[in-house]
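Q: Sequence first, predicted model second:
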Amino acid sequence: MDDWGLAFRAQKEINASVYDLWFNESWELDNTVTSTFPKACLDFVNYESCDRHFRSWILSKWENIKEVRLSLFKSNSEVVYVVFNGTGSTKLSWFTPARIIASPWSPKILDETLTVPSVKGSCDVTVCRRFLLYGPFKKCSVEWFYMFTLDNSYETCMVKGFWPIVGNVVKSYPMFFYSKTSGRASLASNKVYPYAESADVLAVWVKFA
């Protein structure tokens, strides 16, 4: 990853919102990193002790971005990544299927098949899903996605018992879910799509023009 600069790193299940920090321009940790900042929260191996997210100044000064790479890590290894065209983008607009340059999923992901594909995603009293590449919000038992981040302590599909592989209570958040196959995945036991996996770390990298 020598050509990439780390813009953001989020740790699973620390009960701190990913989206809130993404927008918190007063929190640029690479300008204030000291010896007390946990090394595990900057690493992608041996990160189990990490207790916070990392936000770079890059998010506040989003300029001259050529490409953006979103990576998910599990058990000290990168398990999925998506590369986006960052030219002319903002810290929100880069995350759209139309900008995808490379991903493990095929065929091409289309906007019209998804629900609000975006960093912001969908967040209300019933669900809070960010970094959203997710199909129609129709019925929990048949919903599918490529990836999303569960970003608060309530998720209606879990509470109602439709996602048995992750339980029916959000014990801690965020949670990062992704398809480990070349297509769609689900958390429901509907046998239509393979089960999704959960990751430990979400990272956003940029390559400058």
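A: Thanks, I have the structure now.
Q: rest of the way, CA atoms for contacts and neighbours
A: Will do.
Q: what does the longest helix along the chain rub up against?
A: Counting residues, the longest helix found in the chain (DSSP state H) is helix 18-23. Contacts to helix 18-23, defined as Cα atoms under 8 Å, 6 or more residues apart in numbering, come from residues 8, 10, 27, 53, 55, 59, 119-120, 130, 151, 174.
Q: can you redo those as CSV with distance to Lys108, neighbour count and secondary structure?
A: Output for the contacts of helix 18-23, formatted as CSV (distance: Cα to Cα, whole Å; neighbours: other Cα atoms under 10 Å; DSSP: H, G, I helix; E, B strand; the rest coil):
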residue, distance to Lys108, neighbour count, secondary structure
Phe8, 26, 24, strand
Ala10, 27, 29, strand
Trp27, 36, 16, coil
His53, 31, 22, coil
Arg55, 30, 26, strand
Leu59, 28, 19, helix
Val119, 19, 21, coil
Lys120, 22, 18, coil
Arg130, 21, 26, strand
Asp151, 26, 26, coil
Pro174, 27, 28, coil
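Q: Presented hereafter is structure B, for comparison with structure A:
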Amino acid sequence: MRIHIMIIVIELLILNYIVCGVTAKGDWELVFHALSGKGENVMKTWQTKFKKECDILNLNSCPCSVKDGCLPLSYRWETAKDQCPKILRSIKVDFWECLNIQKVKVELISKEKTVAFVEFDGKGSTYMNWFHKSRVQKSSWPDMRKGGRFNFFSLNKEARHGRHFFISKLYHGCPGDSGWFVVMDASGSKPCRWEKQNSYPQFLYSKDGKVIKWQNMKYGRAEVLNIYIKRA
């Protein structure tokens, strides 16, 4: 019995290493990369699992093409961003719960500089529940605290309007809607002027370091959305 348990533990350790590639312990690993205005649905892509047959014990050999929207294990967007026509999603997302994830980070980038970010506690999370107010550890918005007031802090609970990865403080009619960040996908109705964009997706965020009223139209539009994980 004890030998059997040891074999299982060793297999899980090997699986964790193979799934995660050769990234050094404690490094941020890019698992999702999206550009604004490219016409793809960010939330749908995040939820869509890898379709091609893959050997779970040898993910490095899995067929993974940037042209197909697959994020290679060793991909670095900083050096390959000009070759990225699609939203890219890593196979690691499909094995989220076996990766011993400690932290998750959402980062917004414009002109190759970070303009906003939120770091989350990733321990014991799934790929659909890590984005939650109770998990916030650090943020570029000082007034956004995990014990604060939010009417939405969710990946997809406001899908009726295509408002995903949505961090909202208050609804008070369109002029009074206030928040910090939203991925605005093309799907869903768009009842408010602030969410009607010329192209989608758009990564809208407060540039003031604090909550804003969206209808004032003084939000920023980030060019890039990246999601990272950090393992133990």
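A: Received it, and whenever you're ready, just let me know what you need. Since the model is a prediction, treat every value here as computed from it, not as a measurement.
Q: Please pull up the equivalent of Lys169 of structure 2 in structure 1.
A: Aligning on TM-score structural alignment places Lys169 of structure 2 opposite Gly135 in structure 1.
Q: rewinding a little: with structure 2 superposed, average distance for the longest helix of structure 1?
A: For helix 18-23 of structure 1, the mean distance to aligned residues of structure 2 following superposition is 0.7 Å (mean Cα distance after the TM-score superposition for structure 1).
Q: so where is that helix in structure 2?
A: Under TM-score structural alignment, the match for helix 18-23 of structure 1 is residues 42-47.
Q: What are the buried residues along the matching stretch?
A: 42-43, 46 (16 or more other Cα atoms under 10 Å).
Q: same thing with stretch 96-112 of structure 2?
A: Going by 16+ other Cα under 10 Å, stretch 96-112 of structure 2 has these buried residues: 96, 99-109.
Q: of these, closest to Ile229 of structure 2?
A: Val104 (4.5 Å; Cα to Cα).
Q: Spatially nearest residue to the closest one (excluding sequence neighbours)?
A: Spatial nearest neighbour of Val104 of structure 2, chain neighbours left out: Ile229 (4.5 Å); criterion: Cα to Cα, 6 or more residues apart in numbering.
Q: In structure 1, what sits opposite the one you found in the alignment?
A: Ile229 of structure 2 maps onto Val206 in structure 1, by TM-score structural alignment.
Q: for its match, helix, strand, or coil?
A: Secondary structure state of Val206 of structure 1, per DSSP: H, G, I helix; E, B strand; the rest coil, is strand.
Q: ranges for the helices of structure 2?
A: Counting by DSSP H, the helices of structure 2 are 2-20, 42-47, 77-80, 173-176.
Q: Show me what the third one is packed up against.
A: When contacts are defined as 3 or more Cα pairs under 8 Å, 6 or more residues apart in numbering; DSSP states H and E, helix 77-80 of structure 2 packs onto no helix or strand at all.
Q: repeat that with 10 Å
A: Counting contacts by 3 or more Cα pairs under 10 Å, 6 or more residues apart in numbering; DSSP states H and E, helix 77-80 of structure 2 packs against strand 28-35.
Q: Could you do the last one as well?
A: In terms of contact count using 3+ Cα pairs under 10 Å, 6+ apart, helix 173-176 of structure 2 is assigned the packing partners strand 212-213.
Q: how close does the strand it packs on sit to structure 1?
A: Using mean Cα distance after the TM-score superposition for structure 1, the mean distance for strand 212-213 of structure 2 is 2.4 Å.
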